[in-house]
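Enquirer: any chance you can model this:
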Amino acid sequence: MDDYSTKENDKVESPIALLSHDLLTTSYDVTRAIFRHLPIRSIDSCSLVCQSWTHISRLIKSHRHTIHTLTYPSDPLSPTVTCSNLLHDFDQFISLYINNNLWSLPTFALVVSTNILASKGFYSSANSPPLIKHSRRIHSETGNLTRINERFDISQALIKHLNKSCKVLMIAADGIIASTDNNQSYEIESNDAIGILFLPHFPPDVLGIYPFEIPSNTQIASDMSRSELHRFLGSVPDDVQIRCVIFFFVQRQSYAVDCIKKLLEYYPSQVAIIGGFVDKINYDDRQIHTTKISYDACGIVITGDKKRLHIGEILLENHIRTREQIRNKLNELKSLDNNHCLSFAIQISCIARGSNYYNDEQNVECSEFRKLFPNTPLIGVFGNGELGHDYLPNYNQTITKQQTGKNLFRGYSTVFSLISLHM
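Expert: Next up is the predicted model:
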């Protein structure tokens, strides 16, 4: 048994008993066995003790590839749970999660938020302890120092908890699909809530993540080359094939939509495309930008070797209205999933396909997905228009014929995309 084998979507490696062939003959072996059961922040702390522990910590971290999802608040549909807008409460929630549950170092975070919460953001409180270095204070009439409440958007509040290499893409929509760390999924249409998907670093032949933004009024040249398209969409290397692109648009009449035509030109039957029209987008690549630029679209390019990365996509069209129909359609993705792979999934739903669509029953579509894929993290949004198609490659790499760009745009539908990683 490999001491550092990836746990299949497990968020915490349980302290299992040692196997008969686990021979702990040295203090190094004992330390290594203990480190295997520590969350990532504890390992970081241990790495500072001595050179030997630094080496073990680096080895442990390099072999961990755990995908995490969480929701804030942790039970977003509970009638007794309210979503606090105090920065102190959010800080406590995220800090506790990272310290106790985070198993791999994230390099990318996809954040989805309901519009109301994204507009509110988080506020420091005069009654809470100082949390940030730049909190402003003024003298009140009595001469006492009083802190002014400051507003932080969701990305600002989250980023200070993450390692500096972790990029953050934030999407705000009328409703979201979010999952807890134990893979309980929710379709959140009216409550304030945030969903986060944390992806660690993977070997490039397994999974490459290339976030991108498209500035407003950017025109896509008709003669744009494949290399130029790759640079435009996240600076994907020329010798790497694009396998999937996830788009989030804020303008229907955006020039950014034209890049889909170029994708289909260079990848006519070899790329899965999924996306939706949302209300707000924000990408933070952790670089300092001196000028503020408006963006019409953002997204993620996914790459990886076809033998290691399997991608499938199904479309729930307007006529699919029952659980049985949903289940039958989702079953078409099962060929991509097995007990020896990691996976995560994206759900883009029309805002009209919520509980009203299913006679006031909540979580219909995400719960059917969860029955078939109990260990797969799921995240998504309810949009004002969807982008997707049926894309079902099998293990022989025979791919369903790609649809035209025009037919990728949908209404009153839901699109599920399953990304399966074979380590």
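Enquirer: every contact and neighbour count from this point should use C-alpha atoms.
Expert: OK.
Enquirer: can you pull the contacts of the closest residue to Cys166 other than its chain neighbours?
Expert: The shortest distance from Cys166 to any residue other than its chain neighbours is 4.0 Å, reached at Thr107 (Cα to Cα, 6 or more residues apart in numbering). Contact criterion Cα atoms under 8 Å, 6 or more residues apart in numbering gives Asn163, Ser165, Cys166, Lys167, Phe198, Leu199, Pro200, His201 as the residues in contact with Thr107.
Enquirer: from those residues, list just the buried residues.
Expert: Neighbour counting with 16 or more other Cα atoms under 10 Å marks Cys166, Lys167, Phe198, Leu199, Pro200, His201 as buried within the contacts of Thr107.
Enquirer: can you give me the buried ones in the helix ranked longest in the chain?
Expert: Taking DSSP state H as the criterion, the chain has its longest helix at helix 87-101. Neighbour counts over helix 87-101 (16+ other Cα under 10 Å) mark Leu87, His88, Asp89, Phe90, Asp91, Ile94, Ile98, Asn101 as buried.
Enquirer: on that earlier part again, dump the buried ones among the contacts of Thr107 to a markdown table, plus distance to Val30.
Expert: What follows is these, written out as a markdown table (distance: Cα to Cα, whole Å):
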| residue | distance to Val30 |
| --- | --- |
| Cys166 | 31 |
| Lys167 | 35 |
| Phe198 | 30 |
| Leu199 | 29 |
| Pro200 | 26 |
| His201 | 27 |
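Enquirer: now, which of these lie within strands?
Expert: Lys167, Phe198, Leu199, Pro200 (DSSP state E).
Enquirer: for the last one, give its distance to Arg353.
Expert: Computed with Cα to Cα, to the nearest Å, the distance linking Pro200 and Arg353 is 32 Å.
Enquirer: I'd like the structure of this one too, to check against the first:
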Amino acid sequence: MADSETFIRLEECRGHKRARKRTSMETALALEKLFPKQCQVLGIVTPGIIVTPMGSGSNRPLEIEIGESGFALLFPQIEGIKIQPFHFMKDPKSPTLERHQLTEAGLLDNPELRVVLVFGYNCCKVGASAYLQRVVSTFSDMNIILAGGQVDHLASLTAEKSPLGVDAAGVVGLSLSGARIQSATVLLSEDVTDEKAAEAAMQRLKAASIPQHNTVGFMFACVGRGFQHYGAKGNVEADAFRKLFPGIPLFGFFGNGEIGCDRIVTGNFILRKCTEVKGEDLFHSYTTVMALIHLGSPK
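Expert: Okay, the predicted model is just below:
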């Protein structure tokens, strides 16, 4: 994940805005050369970044709302766990999603599916937001964790052989499958406006009792939150997370709309199906979605 300023600067170096798609593709290819051939890369560009600096998972996570920033989160091969990237591009000529596409991505007919991280890109384009909702609706009624949001554009997907047009819109993400995965999400609504309320939301997340080893945290926040939302005080939500989860690294972004709800999935126990409220309650603005994903205990 990288913030928009990083890519804008690269484009300006080329002297023309339309260099974006070429620059993004070249950046993706350069990154992919650093990794083993079987490593799959998914890259997105967002207005801002949440990152835990390298060194220790207990380092203070930073909400970087202004300036160039980015991070790479690498998942090792883990026995019993499958992580699959997916990409559905909005195509006016073929508006329907084929069932086999969802099955191949691990999103349907997959009893071990536990978590889906999902991101809509270029959602300001006509029909793009509705397309995102249509994609998510195909798997939102399952007993899984859903979290993500709307980002500026797609920077990289290993499977792409040619650069996307600047106006291309679609949905990308990761499906995480495996009986050992445990996960939980909480939603910080627009009414959460001070440190005390933010900590109370993190207490709800802690009450899920997700193991804190082999666990990563995600934060998907609206660009309207951050230091402006908290009366010019910065890093409020990331600090509240660190207070209750001292050893879990936190990553994420400031985006243009959030996806998620209060939910726990641990083994056979599910607290609240998101569809108990209406499906559109998965989609929010001026909120933050916090997620924990536990990838199982080492054998």
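Enquirer: can you give me the TM-score here?
Expert: The TM-score (TM-score structural alignment, normalised by the length of structure 2) is 0.81; 273 aligned residues with a Cα RMSD of 2.7 Å.
Enquirer: nearest to Asp29 of structure 1 among the buried residues of helix 87-101 of structure 1?
Expert: Closest to Asp29 of structure 1 out of the buried residues of helix 87-101 of structure 1 is Asn101 (24.0 Å), distances taken as Cα to Cα.
Enquirer: how near is Cys244 of structure 1 to Gly299 of structure 1?
Expert: Using Cα to Cα, Cys244 of structure 1 is found at 11 Å from Gly299 of structure 1.
Enquirer: er, Tyr283 of structure 1 I mean
Expert: To Gly299 of structure 1, Tyr283 of structure 1 is 9 Å away according to Cα to Cα.
Enquirer: residue in structure 2 paired with Leu264 of structure 1?
Expert: When structure 2 is aligned by TM-score structural alignment, Leu264 of structure 1 is paired with Ser140.
Enquirer: from Leu107 of structure 2, how far out is that match?
Expert: From Ser140 of structure 2 across to Leu107 of structure 2, the span is 10 Å (Cα to Cα).
Enquirer: so what does Glu361 of structure 1 match up with in structure 2?
Expert: Using TM-score structural alignment, Glu361 of structure 1 sits opposite Lys233 in structure 2.
Enquirer: need the contact list for its match.
Expert: Counting by Cα under 8 Å, 6+ apart, Lys233 of structure 2 makes contact with Gly226, Phe227.
Enquirer: for the strand or helix carrying Thr185 of structure 2, packing partners?
Expert: Using DSSP states H and E, Thr185 of structure 2 sits in strand 182-188. If you count contacts as 3 or more Cα pairs under 8 Å, 6 or more residues apart in numbering; DSSP states H and E, strand 182-188 of structure 2 packs onto strand 113-121, strand 145-151, helix 195-206, strand 263-266, strand 288-294.
Enquirer: in the shortest one, what's buried?
Expert: Residues of strand 263-266 of structure 2 classed as buried: Arg263, Ile264, Val265, Thr266 (neighbour count, 16+ other Cα under 10 Å).
Enquirer: ok, so of those residues, who is nearest Asp281 of structure 2?
Expert: Looking across the buried residues of strand 263-266 of structure 2 and measuring by Cα to Cα, the closest to Asp281 of structure 2 is Arg263, at 12.5 Å.
Enquirer: trace that closest one over to structure 1, please.
Expert: So, by TM-score structural alignment, Arg263 of structure 2 is matched to Tyr391.
Enquirer: that match contacts Gln403, doesn't it?
Expert: No - the pair Tyr391 of structure 1 and Gln403 fails to qualify as a contact (Cα atoms under 8 Å) at a distance of 9.2 Å.
Enquirer: who touches both of the two?
Expert: Residues touching both Tyr391 of structure 1 and Gln403 by Cα under 8 Å, 6+ apart: none at all.
Enquirer: quick one: contacts of stretch 332-349 of structure 1?
Expert: The contact list for stretch 332-349 of structure 1, computed with Cα under 8 Å, 6+ apart, reads 8-9, 67, 177, 274-276, 310-314, 372, 376-383, 386, 392, 394-395, 412-423.
Enquirer: quick one: buried ones out of those?
Expert: 8-9, 67, 177, 274-276, 310-314, 376-383, 386, 392, 412-423.
Enquirer: this completes my enquiry, with thanks.
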